[in-house]
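Undergrad: Need the 3D shape of this:
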Amino acid sequence: MSRPRALVREAALVLEAAGVASPEHDAAELLAHVTGVPRARLPLLDAVEPEQAVRYDALVRRRAGREPLQHLTGTAFFRHVGLAVGPGVFVPRPETELLAGWAVDRVVERSSRPPDAVAQIRRPVVVDLCTGSGAIALSLADELPGRGVDAEVHAVELGEDAHAWATRNLAGTGVDLRLGDMDGSFPDLDGRVDVVVCNPPYIPLTEFEGVAAEARDHDPALALWSGDDGLDAMRVLERTAARLLAPGGWMGAEHADVQGDSAVAVFAATGRWTEVRDHRDLAGRPRFVTARLAR
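TA: Sure thing, here's the model as predicted:
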C-alpha cells in the first residue's frame, strides 16, 4: 500500500523535470482519477491500492511524455460543464470561458430587446463556428435556460474526429450540430442569427516550434494553424458572420495574445462592423475580439 501524499510528491517531481507547466496540480488530478476520489478529498485518503499505484505510475509517465492531462482522464471541464475529450479534438482552454460567457450575455441581451422593424419577437439564434468538442455550444445550451432564454443553438465542426466528440458531448441538448467548414455553413440561417461565436485556429505556421508539446503534438492541426499570419480563419469568419447575422447582431472570436490589433483590423477594415473592440483575459492579455454588424 502506498501513501497518497508521497505518490503525488514523487509524481510532481517527475512532471516538473519533464517541463509540465503545472506538475503538482496534474499529479493530484491523475491520482484523483485513478482512485475515484475527488482531488479535494485526497488528503483524507489513507492509502492507495497496489494496482492503483501501478496505473498511476503509468499515467504519470505518459503525462511526462507531454500527453495532455485531459486525454489521460478523458474529461475537460469548461465553465459549468464537463466534456469528453481525447485524441482528435482540441482540448478547450480556460481562456475561452470568457468568450463563452460574453456570448451567453449577448444572447440574453438580444432576447430581452423590444421588438422593432428589424427584430421581431422570436427565439434568439446563436451559432458556434469551429465548435471542436462543443464546449461553447454546450455552455450556451446549459446556461441560457437558467437565464430564462429559450434559444436556438447551432454548431459546426470541420474535423470528423472532433465532430464525433462534439456529437457525444452535445447529445440530448437540442443543439443543431453539423459537419462541415464554417465557410458556407448554415445557408438556411442567413440574415437571422443574433450571435455568432467562434474559437478559430489562429496560430501562424511560422510559430510551430514555439507551441507547447501538448498542443503541437496532440491537438488536431485543423484547430491550430491558420496561415502565415494566423488570421486566415479570422478572415473567413468575418465574411461568414456578416452573412449569418441579422443587422445589429454580434460576433465574438478568440485570437492569440499577440493579435489584439491585427484581429480587430480584420473587422474594422471592411466597413461592415461597428463597436469593434478587443477584450483581455484574466491575465490581462488580449484574448478575443467582438463586433456588431452595422444596421
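Undergrad: From now on I want contacts and neighbour counts done on CA atoms only, so please keep to that.
TA: Will do.
Undergrad: Look up which helix or strand residue 275 falls in, please.
TA: Here residue 275, judged by DSSP states H and E, is contained in strand 273-280.
Undergrad: ok, residues contacting stretch 95-103?
TA: 78-79, 136, 139-140, 195, 197, 199, 252-254, 281-282, 287-288 (C-alpha atoms under 8 Å, 6 or more residues apart in numbering).
Undergrad: how does it look with 10 Å?
TA: Residues outside stretch 95-103 that contact it (C-alpha atoms under 10 Å, 6 or more residues apart in numbering) are 78-80, 104-106, 109, 126-128, 135-140, 143, 195-199, 250-255, 279-283, 285, 287-290.
Undergrad: Out of those, name the ones that lie in strands.
TA: For the contacts of stretch 95-103, the ones inside strands are 78, 126-128, 195-198, 250-254, 279-280, 287-290, with DSSP state E as the criterion.
Undergrad: which of the residues you listed count as buried?
TA: For the ones in strands among the contacts of stretch 95-103, a burial check counting by 16 or more other C-alpha atoms under 10 Å picks out 78, 126-128, 195-198, 250-254, 279, 287-290.
Undergrad: residues near the residue nearest to residue 181 when sequence neighbours are not counted, how many?
TA: Distance criterion C-alpha to C-alpha, 6 or more residues apart in numbering; nearest residue to residue 181, sequence neighbours excluded, is residue 158 at 4.9 Å. By the other C-alpha atoms under 10 Å criterion, the neighbourhood of residue 158 contains 18 residues.
Undergrad: Surely residue 158 and residue 131 touch.
TA: Yes. Taking contacts as C-alpha atoms under 10 Å, residue 158 lies within contact range of residue 131: 8.7 Å.
Undergrad: list residues touching both of those two?
TA: With C-alpha under 10 Å, 6+ apart as the test, residue 158 and residue 131 both reach 178, 182, 223.
Undergrad: what residues are up against the last one?
TA: Contacts of residue 223 were listed using C-alpha under 10 Å, 6+ apart, and they are 88-91, 130-132, 157-159, 162, 199-203, 215.
Undergrad: roughly how far apart are it and residue 292?
TA: 25 Å (C-alpha to C-alpha, to the nearest Å).
Undergrad: now stretch 159-172: how far from the chain's centre is it?
TA: Centroid displacement of stretch 159-172 relative to its chain, using C-alpha atoms, centre = their mean, to the nearest Å, is 13 Å.
Undergrad: Would you do the same for the sequence below? I want to compare the two.
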Amino acid sequence: MPTVGTRLRETTRRLSEAGVASARHDAIVLIAHTLGLEPSYIRTAAARDDEWPPGADLDLLEARVTRRIDREPLQHITGKAYFRSIELQVGPGVFIPRPETEVVAGVAMAYAREALEMRGEVRVTDLCAGSGAIGIAVATEVPYAEVSMVEASEEALVYLRLNARFQPPEVRRRLRAVYADARNCLRQFDACADVVVTNPPYVPISAVPRDPEVALHDPPQALYGLGDDGLDVPRAILDEAQRLLRVGGVVVMEHGDDQGAALREYAESSEWWGDAHTLTDLTGRDRMLVATRVGV
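TA: All right, here's what the predicted structure looks like:
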C-alpha cells in the first residue's frame, strides 16, 4: 500500500502533466476532500510519509482526480470556494469568485464603514452578485450593514440564496437576495444605497480566456460584457448604479486591467458621477472603478 506522500506525489505529477498550475495544492485538496480530512493534515502526513489510511475510497479519489485532469474547476469537484473569511457553495452555473475580487470587496467595505460612521446605518447593493461572495463578505465584516444582492441568472440565484441561508443568524438577517435583470428598473432600491459594488461581466467576446477552467466552465453570461471592448454591460450597470445610490454614495466596479481609462471616461461623461478614479489590485494592475454619485 502506498504512503500518503507517495500518493500525493503521484497525484501531483498527473495534475502537473495535465497543465494544472496549482498541481500540488489541488492534489492535497482532492485527497483531503476524499478522506474527509483537513488539507493541513494531508501536508503533515505526507511529510511524515504516513501509511495510506486503510479503507480509503480509491475509486472516488481517482474519479475526482480524473475530473481535475480534464480541467474541471477544483471548486466544482469539492463544491466549495473560499472568499476572504467565508466559505461558499458553488457549482455549474455560477461564477467562481477570484482572489482579485477580494480587494474590490475590501474597498467597498471601507466606504461602507465610512457611511456607517457618518450616518449610523449603511446600505450596500451588490449587483451581479453571483454566489454572493462580495455581498456576504460585506455583511460579515461590516457590522450593521444591510446588503441587497441582485442577480439576473436563475442558476446563480440558487447558489446565492443557498449561501445567504447558511450564514450565521446575525449576518443572514441583514442579507437580501433579489432576482432581477440588470436592465430592468429596481425601483424599490432607488436612491437607497450608500455603496453599490459589482463584479460585472467584462471580458470582450474576442478574448476567450486561456484557462479551460474559465472558458469551459464559468457561465458565459458572467464572463462576457458584450460590445467590442466588453464594456456594454458594465456601462449599463453604471447607469443603473446612479439610480440606486443616494447623492454622495459610491460605486465600486471591478474591470479588466486594460479597461480603466474607458470606464473612467464613461463615468466622467455623465453629470451623475464625480471623482471617478481607478484603483489597483495586489499585483498593481488596474482593477476597479470608484466614482461618487453627485447631482440631485
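Undergrad: secondary structure element for residue 5 of structure 1?
TA: According to DSSP H and E, residue 5 of structure 1 maps onto helix 4-17.
Undergrad: What of residue 62 of structure 2?
TA: Following DSSP H and E, one finds residue 62 of structure 2 within helix 58-69.
Undergrad: quick check: the helix or strand following that helix aligns to which part of structure 1?
TA: Per DSSP H and E, the first helix or strand lying C-terminal to helix 58-69 of structure 2 is helix 74-78. With TM-score structural alignment applied, helix 74-78 of structure 2 matches the range 69-73 in structure 1.
Undergrad: Average offset of the matching stretch relative to structure 2?
TA: Relative to the matching residues in structure 2, stretch 69-73 of structure 1 has an average distance of 0.5 Å after the fit, by mean C-alpha distance after the TM-score superposition for structure 1.
Undergrad: And the contacts of that stretch?
TA: 20, 26-27, 29-30, 32-34, 59-60, 62-63, 75-77, 83-87, 89, 91-92, 214, 218.
Undergrad: Over to stretch 138-146 of structure 1?
TA: By C-alpha under 10 Å, 6+ apart, the residues outside stretch 138-146 of structure 1 that reach it are 78-83, 97, 100-101, 103-105, 107-108, 126-128, 131, 134, 136, 149-155, 166, 169-171, 173-175.
Undergrad: Show me what counts as buried in the strand holding residue 275 of structure 1.
TA: Across strand 273-280 of structure 1, burial judged by 16+ other C-alpha under 10 Å covers 273-274, 276-279.
Undergrad: ok now it, how far from the chain's centre?
TA: Strand 273-280 of structure 1 sits 20 Å away from the centroid of its parent chain (C-alpha atoms, centre = their mean).
Undergrad: swap in stretch 63-76 of structure 2?
TA: That offset, for stretch 63-76 of structure 2, works out to 20 Å (C-alpha atoms, centre = their mean).
Undergrad: go on, stretch 184-194 of structure 2?
TA: Using C-alpha atoms, centre = their mean, the distance from the centre of stretch 184-194 of structure 2 to the centre of the chain it belongs to is 23 Å.
Undergrad: what do you get for stretch 101-116 of structure 1?
TA: For stretch 101-116 of structure 1, the distance from its own C-alpha centre to the chain's C-alpha centre is 21 Å (C-alpha atoms, centre = their mean).
Undergrad: for stretch 169-181 of structure 2, same thing?
TA: 16 Å.
Undergrad: Same check on stretch 53-68 of structure 1?
TA: With C-alpha atoms, centre = their mean, you get 25 Å for stretch 53-68 of structure 1.
Undergrad: same thing with stretch 224-235 of structure 2?
TA: Stretch 224-235 of structure 2 sits 19 Å away from the centroid of its parent chain (C-alpha atoms, centre = their mean).
Undergrad: My guess is residue 66 of structure 2 contacts residue 15. True?
TA: Yes. Counting by C-alpha under 10 Å, residue 66 of structure 2 touches residue 15, with 8.9 Å between them.
Undergrad: Neighbour count for the two, which is higher?
TA: Each of residue 66 of structure 2 and residue 15 has its neighbours counted (other C-alpha under 10 Å); residue 15 has more, 22 against 16.
Undergrad: any idea how far residue 67 of structure 1 is from the residue in structure 1 that that one lines up against?
TA: Structural alignment (TM-score structural alignment) places residue 15 of structure 2 against residue 15 in structure 1. As judged by C-alpha to C-alpha, residue 15 of structure 1 and residue 67 of structure 1 stand 11 Å apart.
Undergrad: Show me whatever sits in contact with both of these two.
TA: Listed as contacting both residue 15 of structure 1 and residue 67 by C-alpha under 10 Å, 6+ apart are 60-61.
Undergrad: tell me, what residue is most central in structure 2?
TA: residue 97 (2.5 Å; C-alpha atoms, centre = their mean).
Undergrad: quick one, what contacts it?
TA: Residue 97 of structure 2 makes contact with 75, 81-83, 88, 90, 130-134, 199 under the criterion C-alpha under 10 Å, 6+ apart.
Undergrad: Do I have it right that residue 74 of structure 1 meets residue 83?
TA: Yes. With contact defined as C-alpha under 10 Å, residue 74 of structure 1 counts as touching residue 83 (8.3 Å).
Undergrad: Which one's more surrounded, the two?
TA: For residue 74 of structure 1 versus residue 83, neighbours defined as other C-alpha under 10 Å are more numerous around residue 83 (22 against 15).
Undergrad: For the more buried one, give its distance to residue 141 of structure 1.
TA: According to C-alpha to C-alpha, residue 83 of structure 1 stands 13 Å off from residue 141 of structure 1.
Undergrad: Between the two, which contacts overlap?
TA: Joint contacts of residue 83 of structure 1 and residue 141 (C-alpha under 10 Å, 6+ apart) are residue 170.
Undergrad: what does the helix holding residue 62 of structure 2 rub up against?
TA: Against helix 58-69 of structure 2 from outside (C-alpha under 10 Å, 6+ apart): 11-12, 14-20, 23, 26-27, 30-35, 70-78, 213.
Undergrad: Quick check: ChimeraX command selecting the buried ones in the residues you listed.
TA: Only the buried entries of these go into this ChimeraX selection, using 16+ other C-alpha under 10 Å:
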select :11,12,14,15,16,20,23,26,27,30,31,32,33,34,35,71,72,73,74,75,76,77,78,213
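Undergrad: start to end distance for stretch 156-175 of structure 2?
TA: The first residue of stretch 156-175 of structure 2 is 16 Å away from its last residue (C-alpha to C-alpha).
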